[in-house]
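1. I would like to see how this sequence folds:
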Amino acid sequence: MSKHAASAAELPGAYERLGIRIQKIINSPTAQKSRAALIFRLPDEQEDDWNQLLEEIAENDNVTLAYRDDGGVQIFWTVPKED
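-> The predicted structure follows:
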């Protein structure tokens, strides 16, 4: 494998970049404290990628998505108590 091909393979794709961006928002101290995050799709992000990510987030237990009129999605979650 050439040096160019190796570096190209390491770059995250559009979906991965979207996931990283949303993960940073969700993991921010403010979001973690309130157990909520407000996210928006950026103009350069594909709608299919956005919808796939929202579906994957919604599959998690204790997570609720609220779709807003302004296009944003509010994510709420609860942390289950340990036994």
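2. rest of the way, CA atoms for contacts and neighbours
-> Will do.
3. need the three-state assignment for the residue nearest to the spatial centre of the chain.
-> For the chain, the residue sitting closest to the mean C-alpha position, by Cα atoms, centre = their mean, is Ile22 at 3.3 Å. Of the three states, Ile22 takes helix under DSSP: H, G, I helix; E, B strand; the rest coil.
4. to compare against the first, here's the next sequence to fold:
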Amino acid sequence: MSVQENAVRIEELTSLERLGLRVSAMINSPVAQLGRKVLIHRLDTDSDQDWEAIMELLSETDGLGMTFRDDGAVILQWDLPTDDDRVIDRGEDVALVEPAQEEAPF
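-> Have a look, this model is predicted:
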């Protein structure tokens, strides 16, 4: 894909998709991943409808804490996944890893 084709594709994104990509990039940044915390800030160009849709989506995510600040920003925090939370991706099939069950030694 050429640079021009890429630019055209970016222009085709809806405002909600652009906001989603920006929030995703903030969450996936190395600093946020290391600290398991990120400040999501709202831009003047973000519509109320798009912002509320993203906040609702985030609020439905298990294990994600949200702190709403007075300035309109949101702090997201999450815990390090445990072994019980680990997921194995097998292409289209996703299976939770079950903890090993050991037999009693007697």
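5. my read: the residue nearest to the centre of the first structure touches Ile39, true?
-> Yes - counting by Cα atoms under 8 Å, Ile22 of the first structure sits close enough to Ile39 to count as a contact (7.1 Å).
6. what do those two both touch?
-> Counting by Cα atoms under 8 Å, 6 or more residues apart in numbering, no residue touches both Ile22 of the first structure and Ile39.
7. show me where the first structure has helices.
-> 3-10, 14-26, 29-34, 47-58 (DSSP state H).
8. and those helices as a markdown table, adding distance to Asp70 of the first structure?
-> Listed next are the helices of the first structure as a markdown table, based on distance: least, Cα to Cα, whole Å:
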| stretch | distance to Asp70 of the first structure |
| --- | --- |
| helix 3-10 | 35 |
| helix 14-26 | 18 |
| helix 29-34 | 20 |
| helix 47-58 | 15 |
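9. Asp69 of the first structure is nearest to which of those helices?
-> Closest to Asp69 of the first structure of those, according to Cα to Cα: helix 47-58, at 16.1 Å.
10. which bit of the second structure covers that closest one?
-> Counting by TM-score structural alignment, helix 47-58 of the first structure pairs with residues 48-59 of the second structure.
11. check the mean deviation of that stretch from the first structure.
-> Comparison of stretch 48-59 of the second structure with the first structure after fitting gives an average deviation of 0.6 Å (mean Cα distance after the TM-score superposition for the first structure).
12. which residues touch that stretch?
-> Stretch 48-59 of the second structure is contacted by residues 15-16, 19-20, 42, 64-66 when judged by Cα under 8 Å, 6+ apart.
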